[in-house]
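Trainee: Sequence isn't available, so here's the structure alone:
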């Protein structure tokens, strides 16, 4: 028996541990070496300084539980309060008489850890007696970790066996994450009884959470070097840091712009995790008597009966202990791997950028043979498609880097989630580019706000902070606009990559200072916005157009008596049309209402410069807008807004008398394949296979249009020209207007009089079912059928059929069609 006239207190013993560390380092070096350059060697002076500092603070608190055990009966009697804090009383039977209040409280083990680290380094290299570029470089890094853990590992309680418990409390009974329990036999025998003035019960929430971040940025500057001033003398050292020429690993490089500014790929890594559980209070089944009804209501806001009804009576599994999840060494190892990966990826992307610029330069090098220039143009187009700002490989590299740095301890599922969110964020950023006209143009408040929204959604989808993603995306728009105004658009792949790294470094650095945990999300949002919006300049489309133009030159110029002049004129024509295409696509992103007169003049002239590369106004419309027009009126309205007028054989600027003539059909751009264009300009260009195919299809359409309907049918492979009367409808009623409000009958009339030819009419998607051919494009099918002209068909995909199937309403095998309810 434990008996006291006053209070009884049973309490756990607390164990405390703490660690506090501070570190500081610095180094400096100066060296003299021999530097070799293209124009000779010389003596170079190399210098470097670095410093680092940091601190960490950790505190742990654990409890050694107090235990009172009796073989048969444990009796507690106090004239005052009885408290068990981190203690257990256990016996076959527990008897307790408490004159005051009874408190049972479980205690949490706790652990906290905080650390901060920062480092910086600078290096320089100057060639004193030679014409090799000098360079300076610097790196700044910042990291931090935070961990907080609190969990009950041993539960306080009065724990009886088969003898049950009999407890009488004069005042209040409080259970905080604690139990009054017995065996199931005692419950069955009705041996449990608690009588108290009032009763208060609380659970304890256990938690374990950590966050860590590491951000490092680096850049440099090349200068001097005489005729070699264009060389980039900034590279990377053995640890992956940006370094000046004298201290960099031979063959390493960092993307640089034309001014000599070189920026490394910013590294922004984060790690986080959290877990939680609950230590529940409970009282085993038995009689519970709350004597002070008014006091209970005042204490808990519940009546005695409501309090008893809300109790947890299952005491078998109430501990809910939580294990620590913070592993400092593991996070540091993952950060080291992530940093190494980012360094390798930065070098890899820098090499691809150099290859892009090299291929582009060789394509325009007039000293090379025509065959070499053509090959270089094709190589440039292929590289743009993969590693340009919107190249597929480049986009996936950004997605993978973002996912890998988003939560380095998150595992495979976290990586997949982050990669998916980054992929969707990339698609959304591309759409924002297209929507910029309606938002007031690039850099407008609406444009910035929409990018912020996309950045927020992307960061949230990756498990990061919405604010960090939104800030990164919006800051990227503002910084890019600012730098474009100060330095102009970044020219070339390497310069563009340097600009992207610069913007990313600025945003990551600011984010690391304010909230390191959001730096990774901010840096990713910045890179996605820059690559898919601010730095997007149509390179892929223009490069493919130019490559197609160049590739078609080989045949005719080789046999031309004035071979050199032929190639010169052809290359110049290809460059002129490609440049015009670039200007058109760029200016399309400006709202027409906000264009300055100068911008509108440039746009108008670019449209006229494109005309010699196409065969008709409709083809020019398709090349500019990326889609074909349904009616001639649509084409006319567009060009009227631009300030040009379609005339026979070409385009003419309003108020001018000199038209810009179209190319002959066999020499024209294949506008329908704008992403894989092939083109001819001038009579000296040889026919290309795709042009021959297009001509063949056009001739076939004209031939079929002049034949009786019964003499041609539907191609077996559903690809080519077909008799529209042999294709079934999938709707029993359609509207009498197309989506652009053009009347159905007007289109029929133009097909009849030839102003719309079958080869210009958009193809119809068809599929087979039960031996019959059905159409997914019913209005176009009806127009061709009523005009009596053949229609080009293509096989519908399974996805298209499934998507359109909800519209299928015919119950007569598609042979009857109604227009606005009037059936034929």
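Mentor: Perfect, thanks for sending it. Here the structure is a predicted model, which is why all the values come from computation and not from measurement.

Trainee: hey, let's count contacts and neighbours off CA atoms from now on
Mentor: Will do.

Trainee: Assign residue 701 to helix, strand or coil.
Mentor: helix (DSSP: H, G, I helix; E, B strand; the rest coil).

Trainee: Please name the residues that touch residue 255.
Mentor: The neighbours of residue 255, taking C-alpha atoms under 8 Å, 6 or more residues apart in numbering as the test, are 262, 263, 264, 350, 353, 494, 495, 497, 498.

Trainee: Sort out for me which of the residues you listed are in strands.
Mentor: Among those, DSSP state E puts 262, 263 in strands.

Trainee: What residues of the helix or strand harbouring residue 581 count as buried?
Mentor: Per DSSP states H and E: residue 581 is located in helix 563-587. For helix 563-587, the buried set under the neighbour-count rule, 16 or more other C-alpha atoms under 10 Å, comprises 566-567, 570-571, 573-585, 587.

Trainee: picking up where we left off before, of the contacts of residue 255, select the buried ones using a PyMOL command.
Mentor: The PyMOL selection below is limited to those of the contacts of residue 255 classed as buried (16+ other C-alpha under 10 Å):
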select buried, resi 262+263+264+350+353+494+495+497+498
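
Trainee: would you turn the contacts of residue 255 into CSV with distance to residue 294?
Mentor: Converted to CSV, those look like this (distance: C-alpha to C-alpha, whole Å):
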residue, distance to residue 294
262, 76
263, 73
264, 71
350, 77
353, 79
494, 79
495, 78
497, 74
498, 74
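
Trainee: got another, please set it beside the one above:
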């Protein structure tokens, strides 16, 4: 730093560099914590195990803003002369009087503060957990855990919602105890013992570059000259970036070649990834007399990623109290720069190019999670399962001019002469002088506007399906049920930064090459910059998505409470209407038979109709939940549409006599509601129609001959769940996204629960159609059991079609299945797999033609085969199998029909396979070993 009271002069035959010093710093912090022994579970219980957490943070940076160089004179002049380049970087030149900088070339640029941060978190824990189980025990656990989450929430709105969820969890726990007493369930309260493991990892990388511009500040006149006499870098050029030139008098920029005044970029970049996975297996023992032992298992996985970057420009500014003079032998370029003076005089040898720079930012993030589990109780020989999945997405984009580039003259006006072309891109030549003082003389003139725009969209979609009850210490509700949550928010803003020239004289010398009509050029620079401000707030939108998810959870809890209360009231009414009682020392089989008789009474059905699926109470809960989700997402139209959808679906039962018309009506409603909510209308329509038709098909397959009015609440929820999945698949295929799948699922669920299951379908489908479907199902089962040939099967089908067909038994063709194995091949290969279902255990192998590789083990359900003869092939069968980490799906087709399987368990890869001469029976291989349980 040089400060003198007289003149300061720096001269060098080669270079003169006035630079900021660079400070470098690095840091590394690592912390690892290991624990073992006894720990809490968050609920009522304890875990014996170990855990390890680690935090690794590495930071490095360079800083120049705190160590700028300064050359100054408090009472005189400052002169810098270089035979080659004069370079001022991140530093200041200050004079009370004049500043003169001369060189073969002159570069004035900013200093940089650059920083990178890498951060990584990892956590692993495993152990043996002892906790309360059963519907009562796990419900209590759930209430305690929910209360802990309420304490941890910092946002007042989220805390209030979490408190509501906690209160409802307490109600569910109380209902669980009442239900256990009413049904005599010996497994309602128990103790679970489970082996669990969980791990999570997150890492984030960020980079930033912040500029600190140089300053040339003269009390009187400022002169910058690039002579171009030597052959150095940028010879004859003046290059000024992200810096400020100030003069109380005149400013002169004189370059033998080019003058470039530009902005300097402040940049930020962020990338991040996170993942988690875990699971557990265990047993639960009921505390009641005659209680059974339950086995349960669960898996979960989640992953996410984010990416963001942004650029803000620091403009170059030239401010002069009197006249600014610009002379360039070739081009003068202003890109992110402002020239201000009472009068502006420019003489450009070649082109004058003036353009504005837009600040930009982009952000994109996605979080997905899936969890599934199942349990089986020995003694009652009953099982249940649940699956839940969710996805959150945020995406934003912002592009806008903050400070418009241009030449801004005062009352002295401007006099600009350009040798060839003048181009204005979202930039202006402005003046506060009278038009007679403003002159632009150029060969040709071009101009364009810049479009400023900001958009963002955030969305949450989730689905949870459950058979009710408990899975170890995890409570999923007292009754079977499902909930789809879909919500989000979006925003848009736009403006235009125009090119403009103040009123005055514009002279075009080369009229033959003038491309644009000057009548279209704005002459109003004062209002040319319609810039916009950022509209996306990441933290705010994250809280919004959390709110939508909590509202969905609360809606699901309220619906479960209503159905549970209906079940309690209905059982009470049934007991009062019948003389049968449960023996004191009843077996589990006797208890189940007793409950089945109670649920088969008219008194039970009448009472359950007030609370169950499709009832006024359930429609009200759906409407309230949809409205609150819409309002939480800031979407009033969506709130109104979601709230009205259940009632509108119920009203559409007037079309029930014609199933085609009914499906079309629901397609229209689903599409309209989706459109009002800002979602994919086609996905909504497809989901509504598919759900409506799927409900009828599923009911005919699973409960043939049962009237809708005779369906139990559990049966209704089964139909609703499967139809919702079908509707979601239809919506996803139509809209080609998981968000469209959620829209389709919600539309289908609405159509099924508030029309089919409340209005009935036995009067919708013609009786002949129902009879035919049941006969076909019976014949297919008989043909399979008796190994009939395809010709014999077809003959039976022909006889059924004309009313002569036989009917032996019924079949649902839905079986639990455990599968393990894999295949790998390109063109020709070998496959080996094993299968366990409720009928048999088998090992299978095959000579296959396939592409791909797939392997894993899973537990799930097998459907089919259905539609024998659909694929006309007596020799070959085909299959497609895929694994997605925590689960697997498979599709097989051949002469026996079409089969579909899905399950949960470790599974990866995909394969497409052709197998010769093998029957389809849930898999596509030939059996080398088989043992039948029955």
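Mentor: Happy to help now that I have it. Since the structure is predicted, the reported quantities are computational estimates derived from the model, not experimental observations.

Trainee: Out of the contacts of residue 255 of the first structure, which comes closest to residue 692 of the first structure?
Mentor: residue 353 (35.9 Å; C-alpha to C-alpha).

Trainee: The second structure: which residue goes with that closest one?
Mentor: In the second structure, residue 353 of the first structure lines up with residue 563, judged by TM-score structural alignment.

Trainee: Spit out the contact partners of the closest residue in space to residue 168 of the second structure that isn't next to it in sequence.
Mentor: Using C-alpha to C-alpha, 6 or more residues apart in numbering and skipping residues adjacent in sequence, the residue nearest residue 168 of the second structure is residue 557, 6.7 Å away. Residue 557 of the second structure is in contact with 165, 168, 169, 172, 477, counting by C-alpha under 8 Å, 6+ apart.

Trainee: Go through those and flag the ones preserved in the first structure.
Mentor: Contacts conserved in the first structure for the contacts of residue 557 of the second structure, counting by both residues aligned by TM-score structural alignment, their matches' C-alpha atoms under 8 Å: residue 477.

Trainee: Return the closest of the contacts of residue 557 of the second structure with respect to residue 394 of the second structure.
Mentor: Of all the contacts of residue 557 of the second structure, residue 394 of the second structure sits closest to residue 165, with 25.6 Å by C-alpha to C-alpha.

Trainee: related to what we said a few turns ago, buried only: go through the contacts of residue 557 of the second structure for me.
Mentor: 165, 168, 169, 172, 477.

Trainee: The helix or strand harbouring the third one aligns to what range in the first structure?
Mentor: By that I understand residue 169 of the second structure. For residue 169 of the second structure, the host element (DSSP H and E) is helix 156-183. Alignment note (TM-score structural alignment): helix 156-183 of the second structure is unmatched in the first structure.

Trainee: Which elements pack onto that helix?
Mentor: helix 134-152, helix 538-577 (3 or more C-alpha pairs under 8 Å, 6 or more residues apart in numbering; DSSP states H and E).

Trainee: Give the buried residues for that helix.
Mentor: 158-159, 161-166, 168-173, 175-180, 182-183.

Trainee: Give me the distance between the alignment partner in the first structure of residue 290 of the second structure and residue 127 of the first structure.
Mentor: The alignment partner of residue 290 of the second structure in the first structure, by TM-score structural alignment, is residue 40. Here residue 40 of the first structure is placed at a distance of 11 Å from residue 127 of the first structure (C-alpha to C-alpha, to the nearest Å).

Trainee: what are the ranges of the strands in the stretch 201-350 of the second structure?
Mentor: 215-218, 222-226, 238-241, 244-247, 251-255, 259-262, 264-286, 293-314, 316-328, 332-335, 337-348 (DSSP state E, counting those that start in this stretch).

Trainee: The third one aligns to what range in the first structure?
Mentor: The counterpart of strand 238-241 of the second structure in the first structure, using TM-score structural alignment, is absent.

Trainee: list the helices and strands that strand packs on?
Mentor: strand 105-109, strand 222-226, strand 251-255, strand 259-262.

Trainee: tell me the most buried of those strands?
Mentor: Highest mean neighbour count among those (mean count of other C-alpha atoms under 10 Å): strand 105-109, with a mean of 27.

Trainee: and that one, what other elements does it pack with?
Mentor: strand 85-89, strand 222-226, strand 238-241.

Trainee: Can you check which part of the first structure the longest strand along the second structure sits on?
Mentor: Across the second structure, the strand with the greatest residue count (assigned by DSSP E) is strand 840-866. When strand 840-866 of the second structure is aligned against the first structure using TM-score structural alignment, it corresponds to no residues at all.

Trainee: on that earlier part again, highest mean neighbour count across the helices and strands packed on helix 156-183 of the second structure, which stretch is it?
Mentor: Burial of these is given as mean neighbour count (mean count of other C-alpha under 10 Å); helix 134-152 ranks first at a mean of 23.

Trainee: tell me the angle of that one relative to strand 293-314?
Mentor: Going by axes from the mean of the first three to the mean of the last three C-alpha atoms, to 10 degrees, helix 134-152 of the second structure is angled at 20 degrees with respect to strand 293-314.

Trainee: So what's the residue count around the aligned residue in the second structure for residue 84 of the first structure?
Mentor: By TM-score structural alignment, residue 84 of the first structure lines up with residue 334 in the second structure. Using other C-alpha atoms under 10 Å, residue 334 of the second structure has 25 other residues around it.

Trainee: same check, this time on residue 817 of the second structure
Mentor: 22.

Trainee: Surely it and residue 841 touch.
Mentor: No: counting by C-alpha atoms under 8 Å, residue 817 of the second structure stays clear of residue 841, with 9.7 Å between them.

Trainee: Could you name every residue contacting both of the two?
Mentor: Joint contacts of residue 817 of the second structure and residue 841 (C-alpha under 8 Å, 6+ apart) are residue 835.

Trainee: Helices of the second structure, residue ranges please.
Mentor: 134-152, 156-183, 538-577, 588-599, 602-608, 616-632, 636-651, 659-676, 681-702, 713-735, 738-751, 757-759, 767-785, 790-801 (DSSP state H).

Trainee: residues contacting the equivalent of residue 319 of the second structure over in the first structure?
Mentor: Alignment note (TM-score structural alignment): residue 319 of the second structure maps to residue 69 of the first structure. By C-alpha under 8 Å, 6+ apart, residue 69 of the first structure lies in contact with 89, 90, 91.
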